[in-house]
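J.: Starting from these lines, generate the structure:
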Amino acid sequence: MGDVLSALYPWTKAIHIMAVISWMAGLFYLPRLFVHHVEQGPDVAGLGSVFAMMEEKLLKMIMNPAMITTWLFGLALVFTPGIVDWGLAWPWVKAGGVLAMSWFHFWLAGQRRLLLAGRATLSGRRYRLMNEVPTVLMVVIVVAVVLRF
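T.: Presented below is the predicted three-dimensional model:
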């Protein structure tokens, strides 16, 4: 199995990077949609349902598949011989960052359900602040992987 993973390493890494980019795009955009949903959705008839449709499509058609692909190909990289040295700090930092990013993804999905049910309690300002979470996590993950400390 290790030989197959080693032979496929460049493809595995490329697909992993593309999936991460797609996932991150959604993690950056969905909270912005929430900002507009709570700030402008109630003011214009039918606009709330437009935001709800956009949020659903982003989450189900882009973010969920991208997150799953990121995880699958990331795990394939972990099991590729010679790629990860668990004696160093960086894989642990990256793993923690990815777990936190996944938690944020599911938090966003929960917020979407609250918005649909009319039970969202966060303001546009709060969603703007939460929009910074994936940026901070991305910086931590990229620095850990590139510097390999």
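J.: Every contact and neighbour count from this point should use C-alpha atoms.
T.: Noted.
J.: does residue 118 count as helix, strand or coil?
T.: coil (DSSP: H, G, I helix; E, B strand; the rest coil).
J.: how close does it get to residue 139?
T.: 34 Å (C-alpha to C-alpha, to the nearest Å).
J.: swap in residue 84?
T.: For residue 84, the distance to residue 139 - C-alpha to C-alpha - is 19 Å.
J.: ok, those two, which is more surrounded?
T.: Shown here are residue 84 and residue 139; by other C-alpha atoms under 10 Å, residue 84 has more neighbours (14 against 11).
J.: Sequence B follows; please return its structure for comparison with A:
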Amino acid sequence: MLWVKSLHIIFVTSWFAGLFYLPRLFVNHAMVVSNHSPDYAVSERLKLMERKLYRFMLPLALLALGFGLWLWLGYGISGAWMHAKLTLVAVLVVYHWYCGRLLTDFRLDQNKHSHTWYRWFNEIPVLVLAAVVILVVVKPF
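T.: Down below sits the predicted model:
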């Protein structure tokens, strides 16, 4: 079980690195394209970075979810705290998917949000991570 738990933590941490960094790239991209004379070269560089990062994040997410599922079902981990954690994991999956939609908007030069909006959007995984860690460590219910 300790190997599975270790791999779960490694892949969750790696996935979160992407969930933290991709929206930060969106902040910078929104700032570039909102200028009256946007820098085309910088915008294209950010598109490339965003695409590569998002593509790398998918296997990390799948491995994190797979090892988490193994822990949950294979070792009978249960409790009300687990239901709350699984709800937050579902929120993260939707957040990851929505980042893909935002990436497509940038790729098509159809971004609809300001850099300030992305700064707030960037805080969602931080809040989810804090809640998940508290649920897993403290098991408040």
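J.: Any idea what the TM-score is?
T.: For this chain pair, the superposition-based TM-score is 0.93 by TM-score structural alignment, normalised by the length of the second structure; 137 aligned residues with a C-alpha RMSD of 1.2 Å.
J.: center of the second structure - which residue?
T.: Central residue of the second structure (C-alpha atoms, centre = their mean): residue 19, 2.8 Å from the mean position.
J.: Find the nearest non-adjacent residue to it, please.
T.: Once flanking residues are discounted, residue 19 of the second structure sits nearest to residue 125: 6.7 Å by C-alpha to C-alpha, 6 or more residues apart in numbering.
J.: The one you found pairs with which position in the first structure?
T.: In the first structure, the residue matched to residue 125 of the second structure (TM-score structural alignment) is residue 134.
J.: Its match contacts residue 29, correct?
T.: No - in this structure, residue 134 of the first structure is not within contact of residue 29 by C-alpha atoms under 8 Å, at 10.5 Å.
J.: just to revisit the earlier point, trace the residue nearest to the centre of the second structure over to the first structure, please.
T.: So, by TM-score structural alignment, residue 19 of the second structure is matched to residue 27.
J.: returning to what we had before: neighbour count winner among residue 134 and residue 29 of the first structure?
T.: Neighbours were counted for residue 134 of the first structure and for residue 29 using other C-alpha under 10 Å; residue 134 has more, 20 against 14.
J.: and that one, what does it touch?
T.: Residue 134 of the first structure makes contact with 24, 27, 28, 101, 104, according to C-alpha atoms under 8 Å, 6 or more residues apart in numbering.
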